[in-house]
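Student: Let's see this in three dimensions:
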Amino acid sequence: MPSHVTPPRGMRDFLPAEKRRRERVLATVRDVYRSRGFDEIETPVVEGAEFLWSGLGGDNEKQVFAVLRRGLDLDAVRAVGSPLELADLGLRFDLTVPLARFYASHRAELPTVFRSVQIAPVWRAERPQKGRYRQFVQCDIDILGEPGQQAEVELISATTDVLDALGLRGTTIRVNDRRVLLGVLAHWGVAPELTDRALIEIDKLDKIGVEGVATQLRELGVGGDDLAAQLHQLGEATFDSITGSAPPAWLDAEAAADLVALRDALPGATLVLDPTLVRGMGYYTGTIFEVAHPDFSYSLGGGGRYDGMIGRFLGTDVPAAGFSLGFERIVDLVELDGADDDGLAVLHDKTVPPAELVALQRALLAGGEGRVRLERRAKNAKGQLAALAAAGFGRFASVRGGESVDELQIRAIG
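Tutor: The predicted model follows:
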């Protein structure tokens, strides 16, 4: 027998109580998104190599769990120079690339403007650490086919409604636009071929700070001695500072107008301008946003507009925008209302015939009970009832045989 029987690193088992908690949170997410007119879809856990390594996933493409081609033996594996030559499939690293492939496959069967929900696990072969896993659940909503700002407004509105329904107060939405970032880099004189690398460095601000990013950018030949001061000033920009009589020289006026219009269209949400927000995925083309909470240094979700992705698969450009919630981070923060103790346990002697027990269970369910467990009575009644309470059973009834539903004496545990 193996000495270690734990899950693979970065992956987890969930005991029944935690699984129930996760499902209750997911049910809230689903209900809110469904009420806003989004339709749930499902895609395979694996996608073709031509999609996963298409150049749209940024650094996440380096973290794909590749699936070896069938029929390869060890000698063939050793003879191949590049690992990608061995794989024709891989586990999905997010839900956006699969959605783009899905839409390209089924466009004729979908409405002109398609509002999608997909809630499912994804996999990334990165180094596990606290709060970062190799397998985790994403909750995505996307709107495909809507070229105007209506898409962003609906996505942010629906997501803030989910956060409110989960009781997560005090969240803000940090917003930016890729056009603003490109304007900043052009103002600094960054060569076009260095744009992507410069954005990668700016995206590290929360990890290595202003001085660290300034150092990395100088190594690319970006900016001068005052680059750290410029980065700091950039991070302090607000909606008020870009709408004044003297907007910053780096500001893309059209993008700024769109961001202000987005803020004005969402009076119920708190939008904060952040010109340093990058979002690491390489497929974003316009507005980008992240959910921030004052008690946490990390974001609780994010997304943006990615108008160029579906055209890569379909051959015809389709406007698209999406918002992804970080479920693994959110589920630990949620305080669920109401105790999870709605179950009824039927404790029985071993002499009660199984057919009678099953008939009693069916009658209880037909009478309105939502959850009924049949369990043989243990000698340690106190320990048994404590275990049942921990499993979500707040009531119990004892049977010795021959009782009808009306004769059961149902009592609370505890």
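
Student: contacts, neighbours, all on C-alpha from now
Tutor: OK.

Student: Neighbours of residue 193, how many?
Tutor: The tally of other residues near residue 193 (other CA atoms under 10 Å) stands at 8.

Student: how close does the residue nearest the centre of the chain sit to residue 295?
Tutor: The centroid of the chain falls nearest to residue 138 when counting by CA atoms, centre = their mean (2.9 Å). Separation of residue 138 from residue 295 (CA to CA, to the nearest Å): 22 Å.

Student: next structured bit after the helix or strand in which the residue nearest to the centre of the chain is found?
Tutor: Following DSSP states H and E, one finds residue 138 within strand 135-144. As assigned by DSSP H and E, the chain's next helix or strand after strand 135-144 is helix 150-165.

Student: Sequence B follows; please return its structure for comparison with A:
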Amino acid sequence: MRDFLPADKARRERVLAVIRERYRAHGFDEIETPVVEEYARLHAGIGGDNEKLAYNVLKRGLDADAIRAAAEAPADLTDLGLRYDLTVPLARFYASNRGQLPTVFRSIQMAPVWRAERPQKGRYRQFVQCDIDVIGDASARAEAELVIATLDTVDALGLEGGTIRINDRRALDFMLDSFGFDPSERPGVLITIDKLDKIGPEGVAAELRERGATASAVDAFEAFLRRPMTMEYNPYGERQIRKVLPDGAPDDVVAHLVGIGEAVLAARGASSPIGDVPLVFDPFLVRGMGYYTGTIFELAHPSVDYSLGGGGRYDGMIGRFLGQEVPAVGFSIGFERIVDLVEGLEDADARSVVLVHDRDVPVPELIAHKAALVGAGARVRLEQRTKNLKALLERSAADGYTEFATVAPGDAELEFKALD
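Tutor: Model prediction:
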């Protein structure tokens, strides 16, 4: 959990402003939810390993006897917790406010979340998520809107060249079934498959055997990974998807994925089916959240070797709160990772001015100068002259100010100079 100095905070807010503006341009509306949710909701078995990282809030008014009595059941000590993502709160929000929302609801959430992580570069215990979600639309249009808005936002931040890796949990289930893995093995098998990029086919096969997975299924999976593949280029579409899946992939799943690509292609203005669609089908993309039921995706950029965001379809979650199934899909930009990559995003303020005044300038004169500039749309800071004027001006420039003027008693007109 970090403090941010003024320049860092201003930079973060500029990036957030661009993200918010692009999301809104694509028809999404911003909401706000509380930072705490009920303990039972945060620990409902749908948040994957993040549930283990949740910060829980001790019940109010517990005495020593109550704490001792709950020693064998720590969950009895808490009734609330800090949110570890924005999707669980959104599901609760929609279930509570459905009657006041449109049939297809497109939401924006940009807010901090908390996880008891081991801090390291790019991983913090408090961090900001920037989520967009579409609730109430089961068609490929929902995923397409999310993908298009996300790519547009990344481009607006000066990070052109981003791509979306995409898969479908139903395609993963089909693969594991076709290899012969028992359904009870699936969670552990997916955890291992998710390491394919890091440990390779041999490492994945070895770890699956160590886990005690069905031997014949591991053999079939290893043979699939080692099968001969032709090297011809196939753009995102049905041919590419079917080529990297076992024979007999479900037609409805393939059609859904193809439909997303066609919509993205249309939005990007490509003139033919072999246009440059920034989508890559990855049959081994897993994503760890337990609530995903269909399409899953991750945002990649050639400047880094880690994902900059991700999401997926979670059609089963809202039904837990509402009592009836509601389709839903979301995409989250990893703000803490994105903000470190963005360069050259200037403050939109018309002017940013420092008034360096002598000690004896009357306060009414100073405030009048400042009020006139503020009234004309400038951002203004008052600074009393110091012996080391250069250091004062350098600090002001580091804080984002671009001009300064000196003020002496009785000055009617001020002369402004650029802060270099």
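
Student: Got a TM-score for the pair?
Tutor: The TM-score (TM-score structural alignment, normalised by the length of structure 1) is 0.91; 400 aligned residues with a CA RMSD of 2.3 Å.

Student: Just name whatever secondary elements the strand holding residue 138 of structure 1 is in contact with.
Tutor: Applying 3 or more CA pairs under 8 Å, 6 or more residues apart in numbering; DSSP states H and E, we find strand 135-144 of structure 1 packed against strand 114-123, helix 150-165, strand 320-326, helix 327-331.

Student: so where is the shortest one in structure 2?
Tutor: Meaning helix 327-331 of structure 1. Across structure 2, the stretch matching helix 327-331 of structure 1 (TM-score structural alignment) is residues 335-339.

Student: mean deviation (superposed) between that stretch and structure 1, please.
Tutor: In the superposition with structure 1, the average deviation recorded for stretch 335-339 of structure 2 is 0.6 Å (mean CA distance after the TM-score superposition for structure 1).

Student: for that stretch, which positions count as buried?
Tutor: 335-339 (16 or more other CA atoms under 10 Å).

Student: next one: it to chain centre, how far?
Tutor: Remark: stretch 335-339 of structure 2 is offset 9 Å from the chain centroid, using CA atoms, centre = their mean, to the nearest Å.

Student: Pull the residues that contact that stretch.
Tutor: Contact with stretch 335-339 of structure 2 is made by 12, 15, 122, 127-130, 308, as judged by CA atoms under 8 Å, 6 or more residues apart in numbering.

Student: switch the cut-off to 6 Å
Tutor: If you take CA atoms under 6 Å, 6 or more residues apart in numbering as the criterion, stretch 335-339 of structure 2 is touched by 128-129.

Student: Output the helices and strands packed on strand 135-144 of structure 1 in JSON lines, with distance to residue 143 of structure 1 appended to each entry.
Tutor: Output for these, formatted as JSON lines (distance: least, CA to CA, whole Å):
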{"stretch": "strand 114-123", "distance to residue 143 of structure 1": "5"}
{"stretch": "helix 150-165", "distance to residue 143 of structure 1": "6"}
{"stretch": "strand 320-326", "distance to residue 143 of structure 1": "6"}
{"stretch": "helix 327-331", "distance to residue 143 of structure 1": "20"}
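
Student: among those, which is the most enclosed?
Tutor: strand 320-326 (a mean of 24; mean count of other CA atoms under 10 Å).

Student: Show me what that strand is packed against.
Tutor: Secondary-structure packing of strand 320-326 of structure 1 (3 or more CA pairs under 6 Å, 6 or more residues apart in numbering; DSSP states H and E): strand 135-144, strand 301-305.

Student: Residue range in structure 2 corresponding to the last one, please.
Tutor: Right, the one you point to is strand 301-305 of structure 1. Under TM-score structural alignment, the match for strand 301-305 of structure 1 in structure 2 covers residues 309-313.

Student: The residue nearest to the centre of structure 1 and residue 79 of structure 1, how far apart?
Tutor: In terms of CA to CA, residue 138 of structure 1 sits 37 Å off from residue 79 of structure 1.

Student: just residue 68 of structure 1 next, same as before
Tutor: 14 Å.

Student: Looking at these two, which is more packed in?
Tutor: Legend: neighbour count by other CA under 10 Å for residue 68 of structure 1 and residue 79, higher for residue 68 (16 against 8).

Student: Might you report the residue contacts of that one?
Tutor: 86-87.

Student: Kindly report the same for residue 279 of structure 2.
Tutor: Neighbours of residue 279 of structure 2 in contact, by CA under 6 Å, 6+ apart: 163-165.

Student: mind checking the SS state of residue 398 of structure 1?
Tutor: Following DSSP: H, G, I helix; E, B strand; the rest coil, residue 398 of structure 1 is assigned to strand.

Student: and it, what pairs with it in structure 2?
Tutor: By TM-score structural alignment, residue 398 of structure 1 lines up with residue 406.

Student: do the same with residue 100 of structure 1
Tutor: Residue 100 of structure 1 maps onto residue 91 in structure 2, by TM-score structural alignment.
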